[in-house]
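[1] structure for this input, please:
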Amino acid sequence: MKRLFDVLVSFVLLVFCAPLFLFLVLVVFLDIGRPVFFNQQRPGYKGRPIIVYKFRTMHEMEADGLLGIGDAERMTRVGRFLRSTSLDELPQLLNVLKGEMSLVGPRPLLMDYFPLYNRRQMRRHDVLPGITGWAQVNGRNNLSWQEKFEFDIWYVENRSFLLDMKILWLTVVKVFKREGVSSQGHATSVRFEGNDK
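    A predicted model of the protein is given here:
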């Protein structure tokens, strides 16, 4: 039922949002140039690598001569808007159609983090990663890594179709209210350095 729902909703959204999708392609191209999409390998179900798609929000480090500066400095004004509204995640509907992601599930994090998880934290990979999740509607970047992982594991242990509907509804509300952006002003989350850090 979850997979059927994911496919139907993703397909409808891609068709309905096609004009917006094309508009964002043009906006990102004019703002940053090519490539328009940011593709990165992330751990998927059971930790198997997948390529996650996003709209680019930052200048390339080397290509633009900005090597050595932080994410906040590389992010453009357009990119910051895309991040705060989650519009940069729109291409991940293609990941959902391919069966690599779900609409709801723990967010796919960096491959670098994978060896740093303890056994309990590894449980976040017992389900498909999601475009949105329980951690995202409960604080997003304002949460510590430990809090994020606990929300992810709680979702894995308590997942249901009704819970997914609740998360999707809360996601829509929070996107329109522009909630969940770090109160410290971080453009991106601070890196996860392991459980002893």
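[2] going forward, measure contacts between C-alpha atoms and count neighbours the same way
    Noted.
[3] what about Glu193, helix or strand, and which?
    In this structure, Glu193 sits in neither a helix nor a strand according to DSSP states H and E.
[4] do the same with Arg80
    helix 77-85.
[5] span of stretch 38-52 from start to end?
    Counting by CA to CA, to the nearest Å, the length from the leading to the trailing residue of stretch 38-52 is 8 Å.
[6] neighbouring contacts of it?
    Contacts with stretch 38-52, where a contact means CA atoms under 8 Å, 6 or more residues apart in numbering, come from 53-56, 92, 95, 100-101, 108-111, 114, 125-129.
[7] what angle separates the top helix by length along the chain from helix 77-85?
    Counting by DSSP state H, the longest helix found in the chain is helix 161-177. Put simply, helix 161-177 runs at 140 degrees to helix 77-85, going by axes from the mean of the first three to the mean of the last three CA atoms, to 10 degrees.
[8] mind listing what's buried in helix 161-177?
    The neighbour-count check on helix 161-177 (16 or more other CA atoms under 10 Å) flags Asp164, Ile167, Leu168, Leu170, Thr171, Lys174, Val175 as buried.
[9] what of stretch 83-101?
    So for stretch 83-101, counting by 16+ other CA under 10 Å, buried means 83-97, 100-101.
[10] circling back: helices and strands around the helix or strand just after the helix holding Arg80, which ones?
    The C-terminal neighbour of helix 77-85 among helices and strands, as given by DSSP H and E, is helix 92-97. Counting contacts by 3 or more CA pairs under 8 Å, 6 or more residues apart in numbering; DSSP states H and E, helix 92-97 packs against helix 2-16, strand 49-55, strand 102-104.
[11] let's see this one next, to set against the first:
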Amino acid sequence: MKRPYDTVKRVLDVVLAATGLLLATPVLAAVALAVLVTMGRPVLFRQARPGRHGRLFHLVKFRSMTVGGEAGAPVNDGARLTPFGRWLRTTSLDELPQLWNVLRGEMSLVGPRPLLPSYLPRYTREQLRRHDVRPGITGLQQAYGRNALSWEERFALDVRYVRHRSFALDLRIVLRTVRIVLRREGITAPGVATAREYLGPPALATAVGGRGSAEGGR
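    Predicted structure coming up:
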């Protein structure tokens, strides 16, 4: 049964996302042009992500990496992330196109971040609860540490949000997110360009092995 909160939140998402896209049109155009000049086409990065109840949708953001690494070199985040792309990520301007995902009903302004489909079978039953709601452009983990947190800490915050979501909590998350973005805190995990791959609980992680994330893993 749908809660009144969920209905009102969806209305607010539509109104705020539409308003944001309209007001941000000059910024979107400027960033798109800069991406085109510095990295070429495509301007937008599209990747399948699991949304509410694990249903896949295509998340969009401004591209921040080259299409491939140097010839003969390992392809990784650090090698592919361009100077302008790094700036886009530190300012979070690469996330602006996701307002379109919000408008389409695939995302919300606030909720657990949509991660990679390959993570789905690695979640514990408790961690899977993060998919009980629409994923968000920002969420509790973004407001309280972002990529500086361990995966266990991040998923615990996601589940906490699902359990205790409210307009008061959403507002607090948005305000803290603004502060963190302005301070450029928690953008990367130690030792990688963005975030390490989630390998699952310890027993599964040992079997899978670790590496850096692909673009958009954050």
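[12] packing partners of the helix holding Arg80 of structure 1?
    helix 18-31, helix 161-177.
[13] what range in structure 2 matches whatever helix or strand comes next after the first one?
    So that's helix 18-31 of structure 1. Per DSSP H and E, the first helix or strand lying C-terminal to helix 18-31 of structure 1 is strand 37-43. Aligning strand 37-43 of structure 1 against structure 2 (TM-score structural alignment) gives residues 44-50.
[14] average gap between that stretch and structure 1?
    For stretch 44-50 of structure 2, the mean deviation from structure 1 after alignment is 0.2 Å (mean CA distance after the TM-score superposition for structure 1).
[15] which bit of structure 2 covers the helix holding Arg80 of structure 1?
    Mapping helix 77-85 of structure 1 onto structure 2 (TM-score structural alignment) gives residues 83-91.
[16] how close does the closest residue to Gly20 of structure 2 other than its chain neighbours get to Arg165 of structure 2?
    Nearest residue to Gly20 of structure 2, sequence neighbours excluded (CA to CA, 6 or more residues apart in numbering): Leu99, at 7.4 Å. Going from Leu99 of structure 2 to Arg165 of structure 2 by CA to CA gives 20 Å.
[17] residue furthest from the geometric center of structure 2?
    Within structure 2, Gly72 marks the point farthest from the mean C-alpha position, 30.0 Å out by CA atoms, centre = their mean.
[18] how close does that residue sit to Gln141 of structure 2?
    37 Å.
[19] also Lys61 of structure 2?
    19 Å.
[20] who has more neighbours out of these two?
    Neighbour comparison, Lys61 of structure 2 and Gln141: the larger count goes to Gln141, with 25 against 22 (by other CA atoms under 10 Å).
[21] residues touching that one, list them.
    Per CA under 8 Å, 6+ apart, neighbours of Gln141 of structure 2: Pro112, Arg154, Phe155, Leu157, Asp158.
[22] make it 7 Å
    Going by CA atoms under 7 Å, 6 or more residues apart in numbering, Gln141 of structure 2 touches Arg154, Leu157, Asp158.
[23] do Thr76 of structure 1 as well
    Counting by CA under 7 Å, 6+ apart, Thr76 of structure 1 has contacts Thr57, Met58.
[24] end to end, how far does stretch 154-168 of structure 1 reach?
    In stretch 154-168 of structure 1, first residue to last residue: 16 Å (CA to CA).
[25] Provide the aligned range in structure 2 for it.
    Counting by TM-score structural alignment, stretch 154-168 of structure 1 corresponds to 160-174 in structure 2.
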